[in-house]
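J.: Sequence isn't available, so here's the structure alone:
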């Protein structure tokens, strides 16, 4: 079924892994964490325990590098039976610092897509994570001027989006969200009466994965690259 976008007036974009590389750095950090903890457990067990710790900490720490580092420290303490050397803890903290210093690598076509769409539509950025880190990445990206509004959300659930659209006086039927996560950028929007386009990234955090049951009956378009948006707008 062809999806009609003629009523769209505002287009929202996710940031991490939609406009620039992000999850790849987390996978690299996890591999280094496993190396540092290799004397205590297998890589698979370390990965499992770290993921469980991240999920249990989400209500308190939220998303982002700093939350990730705190979960690594807690996991290291528990996996080592609280016998982790101070130097190893320092190395874990340095993993986080290195992540915060990473360059902002724009994905292919981002600049031309935003430049083209900003001439016809009002664009907003709706991302989640640590405010300071997201502001840093946005400034380094050089994309700030394309956006009418920038919002760093504590989470990306239906209520978060509904409050944002109400605040910006945007009717859901006139809003389209673009993002790499079905769980965070697509399904919540469809559920509140907006539209969404999925642009998959090659790496997805396990917490963002969805089942066929979650997407059953949901109408949205999936495109391979951000540049493909220009075929429709």
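T.: Alright, I've got the coordinates. Bear in mind the structure is a predicted one, so any value in this text is a computation, not a measurement.
J.: switch to C-alpha atoms for all contacts and neighbour counts from now on
T.: Noted.
J.: Which secondary structure element is home to residue 104?
T.: Assigned by DSSP states H and E, residue 104 belongs to neither a helix nor a strand.
J.: ok, it touching residue 139?
T.: No. Assessed by CA atoms under 8 Å, residue 104 is found out of contact with residue 139, at 9.4 Å.
J.: Of those two, which one has the most company?
T.: Looking at residue 104 and residue 139 with other CA atoms under 10 Å, you find the greater number of neighbours at residue 104, namely 17 against 13.
J.: Look up how far residue 43 lies from that one.
T.: Using CA to CA, to the nearest Å, we find residue 104 at a distance of 28 Å from residue 43.
J.: Which SSE is immediately downstream of whichever strand in the chain runs longest?
T.: Counting by DSSP state E, the longest strand found in the chain is strand 122-128. Next in sequence after strand 122-128, counting helices and strands by DSSP H and E, comes helix 131-141.
J.: then this one, side by side with the first:
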């Protein structure tokens, strides 16, 4: 007999508030700064390769992204990138770290709709200081029973989190916009994986949709979450 749904995990970036669009804007600025050295597509390919390479060193988040931009700038200019460009890239990263939080539609209502009936956990990955800043500025912090900021959203981490804070992964649901991190990994752990498309997707977070899996669900937006939770509980 399948266990009843008792615990709901929410992703943060691009599920509850905007995030990826600021990376896209900064990437555009990056390609403009280095337009004399390489075309846009080549620069973005080199930057993505640097990000993938550097995740194991810097983790996820704005600081690692900024360092990857600087590294790419050095590479494509043959170590001749002007100091003024490095300075502008550092400033672009600082601007991202200071950007105000803008909630996505239905974010607060979706959480509030399930807090009385289920244990609610924020599960996010990235830089600890920046994620704590965004949560504080969002005004959503008091709605969560627990907050987990992890270095990676692996199936094992989901098993550990939902065992520690809930009744195990079989009684848990993860809600998010990343197919790889918020849907596929939780399903591998034994959870429900609920996909809420955002539109802008980081290449590293793409994965094949587990359409045939009985624990996969897709919503148009967070406004549909309460009905889904009621049906599965």
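T.: Sure thing, it's come through. Source: prediction; values computed, not measured.
J.: quick one: TM-score?
T.: Overlay of the two chains. TM-score (TM-score structural alignment, normalised by the length of the first structure): 0.94; 228 aligned residues with a CA RMSD of 1.5 Å.
J.: The first structure: helices as residue ranges?
T.: Applying DSSP state H to the first structure gives helices spanning 23-36, 43-61, 65-79, 86-100, 110-117, 131-141, 158-167, 187-191, 212-215.
J.: Can you say which of those is nearest to residue 224 of the first structure?
T.: Judged by CA to CA, the one of the helices of the first structure that comes nearest to residue 224 of the first structure is helix 110-117, at 13.2 Å.
J.: Which part of the second structure matches the closest one?
T.: Helix 110-117 of the first structure lines up with residues 107-114 of the second structure when matched by TM-score structural alignment.
J.: Please apply the same query to stretch 38-50 of the first structure.
T.: Using TM-score structural alignment, stretch 38-50 of the first structure pairs with 35-47 in the second structure.
J.: do stretch 69-81 of the first structure as well
T.: Stretch 69-81 of the first structure maps onto residues 66-78 of the second structure, going by TM-score structural alignment.
J.: How about residues contacting the matching stretch?
T.: 30, 34, 37-38, 43, 46-47, 50-51, 54, 80-81, 86, 89-90, 92-93 (CA atoms under 8 Å, 6 or more residues apart in numbering).
J.: Please produce a ChimeraX select command covering the buried subset of these.
T.: In ChimeraX syntax, the buried subset of those is picked out as below (16 or more other CA atoms under 10 Å):
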select :30,34,43,46,47,50,51,54,81,86,89,90,92,93
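J.: Residue 152 of the second structure matches what in the first structure?
T.: Match for residue 152 of the second structure (TM-score structural alignment): residue 155.
J.: List the contacts of that match.
T.: When contacts are counted by CA under 8 Å, 6+ apart, residue 155 of the first structure touches 62, 128, 129.
J.: any idea how far the residue mapped onto residue 57 of the second structure from the first structure is from residue 68 of the first structure?
T.: When the first structure is aligned by TM-score structural alignment, residue 57 of the second structure is paired with residue 60. According to CA to CA, residue 60 of the first structure stands 12 Å off from residue 68 of the first structure.
J.: How about residue 166 of the first structure?
T.: Taken as CA to CA, the span from residue 166 of the first structure to residue 68 of the first structure is 31 Å.
J.: of those two, who's got more company?
T.: Neighbours were counted for residue 166 of the first structure and for residue 68 using other CA under 10 Å; residue 68 has more, 22 against 11.
J.: If we ignore the residues flanking it in sequence, what's nearest that one?
T.: Take residue 68 of the first structure and drop its neighbours on the chain: the residue closest to it by CA to CA, 6 or more residues apart in numbering is residue 54, 6.7 Å away.
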